[in-house]
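Sequence plus the predicted model coming up.
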Amino acid sequence: MVKRVKPAAKRASAGSKFPKVAGGELITLLDFVRFAVSRFVEAKLAFAHGTTDPVAEAAFLVCEALHLHPDQLEAFATARVTAAEAKAILELIERRVRTRKPAAYLVNKIYMRGLPFYVDERVIVPRSFIGEILDSHFGSGEDGNDAVLGDPAEVERVLDLCTGSGCLAILAARHFPNAQVDAVDISKDALAVAARNVGEHGLETRVTLHRGDLFAPLRDARYDLIISNPPYVDAEGMAALPPECRAEPKVAFDGGADGLDLVRRILDDAGRHLTQQGGLLCEIGRGRERLEAAFPQLPLLWLDSEDTEGEVFWTSAADLG
């Protein structure tokens, strides 16, 4: 005679790793988001890789496990989660806590300006403010947002230095509809990821990838706009990077002793690669004071985003000489 297993025993056995959770205490998407937030806070995780806090990270991972865009969370917040879905969510949460890897690496995806991009350990997880600033400061004239660059339709050539995953080059191609975009990176591995993203966004005819050291592969080409999110972490910052950042390529962070090694080189050479009315848009993190001290005669216009102040600057071709 075959002995039947009681339902409660089945649940305890199947959920030995997460006994209470598997017992049915977490039911809706919102329940799992709350559980993830508690686990992340308890584990003292670091958040700087596309999400800025444990709530946003929890929502991102829960939605990815369920194949939902993050914007859909609110619509499905009270929807029930199946047993198979619950298992996938819980495993993803525990991997985030156990490995301390950025969440984007666990799901091979990150969103910028609502668009999905493929990422893996070959590239830094993109989290630049430049994508937002392209939208907010280089507009079509509404609310005076054309004061810096003018009509996006008039931009014909854009350069993205240190492109990494290619996300800024792709966002620039979408924002400047008539522009050809060159994107440069020194890393062969990073360019492989960028090529995948360019292809997935259908921009092979408008975005050209180049391997090399900053301006070296471009010869005498000139651009209406140069954008760059280069390595800018100083030596002190490199020593204090959290485990999440240490999972990313070191070359994408290390800006030398004061964080300005590549920024200096970009400023020294950018003028020779800009059209007369062009300009440089560059992100430098918390290096504003050091940069202003190093280039006291250079006019820098600091552009703010929703989440930061004084981390991205604009300077014109005329000022760069």
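Ah, there it is. Numbers count the residues shown, from 1 in each chain.

alpha carbons only for contacts and neighbour counts from here, please
Noted.

show me where the stretch 201-321 of the chain has strands.
Per DSSP state E, counting those that start in this stretch, the stretch 201-321 of the chain has strands spanning 207-211, 223-228, 274-283, 301-303, 312-316. These are given in chain order.

give me every residue that touches residue 187.
Residues in contact with residue 187 (C-alpha atoms under 8 Å, 6 or more residues apart in numbering) are 164, 211-212.

Residue 166 versus that one, what's the distance?
12 Å (C-alpha to C-alpha, to the nearest Å).

structure B:
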Amino acid sequence: MNFEDAKSRLTTVRDLLRFAVSRFNQAELFFGHGTTNAFDEAAYLILHTLHLPLDRLEPFLDAHLLQEEVDSVVEILRRRVEERQPAPYLTHEAWLGDLRFYVDERVIVPRSFIAELLREQLQPWVEDPEAITSGLDMCTGSGCLAILMALTFPNTLIDAVDLSTDALDVARRNVADYGLEDQLSLIQSDLFTALEGRRYDLIVSNPPYVNAPSMQTLPEEYRREPVAALASGEDGLEHVHTILREAPKHLNKGGLLVVEIGHNRDALEEAFPELPFTWLEVSAGDEHVFLLTREQLA
């Protein structure tokens, strides 16, 4: 059954869900922008399009839909298959835990293990959360980590930095959605170049970290995201090199640097054998996020 036939022959949520899962598997879509499999992605797109609660599929499975509702659902399913757009670009929303963020093609879809650590107030490395009064989110993209930092450390004034003015426009919308304009400043800068004289108690960064060979083999869905937000030189560490070199100038005494680097732990430790990286435990293990203090960096 093709997408046009589906509009005239399918009538219930259950019908559409079965059809979507079959089409997604047939098309060999890649999942990794909020879901991990065809069923969850199909359920999300259907519930979102029908303006139904995202966590309550079962009560609606046998609901008979209006024709315009069927048409809307089939259209978003068609775009997911034929355009290979990540689902968040189709719905213009992405989630980190229970926090919703606006997204579009100007930013990568929010996903960061640092979010898990911020929800725990970076314990035990931050002994007194109220003592964190200045923070920086480097390579902020949609602004999600900066917003989470602001909510986690309400006494903190935060700078959120990105080179892309398009990304900062998206971040500005999210900052306004959370009413954080007085706590969070957006700055256009090539890493630290526009931050002369600014110092922070906490710097977090989820910078570009995909190496050149991996960029050539990315699934098509990832190729829909901004290349500049993914690629970081031949070894994936170009941005991290600069962050490690410049961060000590921008950290207060006892300040912390927390950086996500994907699967580059071995390469990073080989490049900086003198640095005593602390690898933080997250849901995917202890190879993706490191912590260093200002004193260790210096």
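Structure received. Predicted model, so just to flag it, every value in this text is computed and none were measured.

Pick the most buried one from the strands of the stretch 201-321 of structure 1.
strand 223-228 (a mean of 24; mean count of other C-alpha atoms under 10 Å).

That one vs structure 2 - mean distance after superposition?
Between strand 223-228 of structure 1 and the aligned residues of structure 2, the post-superposition mean distance stands at 0.7 Å (mean C-alpha distance after the TM-score superposition for structure 1).

Adding distance to residue 66 of structure 1, write the contacts of residue 187 of structure 1 out as CSV.
Shown next, in CSV, are the contacts of residue 187 of structure 1 (distance: C-alpha to C-alpha, whole Å):
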residue, distance to residue 66 of structure 1
164, 28
211, 37
212, 39
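
How about residue 156 of structure 1: what's its closest non-neighbour residue?
residue 179 (4.0 Å; C-alpha to C-alpha, 6 or more residues apart in numbering).

Residue in structure 2 paired with that neighbour?
Structural alignment (TM-score structural alignment) places residue 179 of structure 1 against residue 156 in structure 2.

how about the residue positioned nearest the centre of structure 1, what does it touch?
In structure 1, the residue lying closest to the centroid (C-alpha atoms, centre = their mean) is residue 126, at 2.0 Å. Counting by C-alpha under 8 Å, 6+ apart, residue 126 of structure 1 touches 49-50, 110, 112, 165, 167.

mind listing which of the residues you listed are in helices?
residue 167 (DSSP state H).

from the contacts of residue 126 of structure 1, which is closest to residue 279 of structure 1?
Each of the contacts of residue 126 of structure 1 was scored against residue 279 of structure 1 by C-alpha to C-alpha, and residue 167 proved nearest at 19.9 Å.

now for that closest one: what does it line up with in structure 2?
Under TM-score structural alignment, residue 167 of structure 1 pairs with residue 144 in structure 2.

wait, doesn't its match sit right on residue 101?
Yes. Under the criterion of C-alpha atoms under 8 Å, residue 144 of structure 2 lies in contact with residue 101, with a separation of 7.0 Å.

out of these two, which sits in the busier spot?
A direct count of neighbours by other C-alpha atoms under 10 Å for residue 144 of structure 2 and residue 101 places residue 144 higher, at 27 against 24.

which ones are touching that one?
96, 101, 110, 171, 174.

Quick check: the gap between it and residue 167 of structure 2.
11 Å.

the helices in the stretch 1-150 of structure 2, which residues?
Chain-ordered helices for the stretch 1-150 of structure 2, with DSSP state H, counting those that start in this stretch as the definition, fall at 3-9, 13-26, 38-49, 67-82, 87-91, 114-119, 144-152.

quick check, nearest of the contacts of residue 187 of structure 1 to residue 234 of structure 1?
Proximity of the contacts of residue 187 of structure 1 to residue 234 of structure 1, judged by C-alpha to C-alpha, is greatest for residue 164, which lies at 19.3 Å.

Now do the contacts for the corresponding residue of structure 1 for residue 20 of structure 2.
The criterion is TM-score structural alignment: under it, residue 20 of structure 2 has residue 36 as its aligned partner in structure 1. Listed by C-alpha under 8 Å, 6+ apart, the contact partners of residue 36 of structure 1 are 54, 58, 93.

The spatially closest residue to residue 165 of structure 1 that is not a sequence neighbour and residue 284 of structure 1, how far apart?
Nearest in space to residue 165 of structure 1, with sequence neighbours left out and distances taken as C-alpha to C-alpha, 6+ apart, is residue 194 at 4.3 Å. Residue 194 of structure 1 sits 22 Å away from residue 284 of structure 1, taking C-alpha to C-alpha as the criterion.
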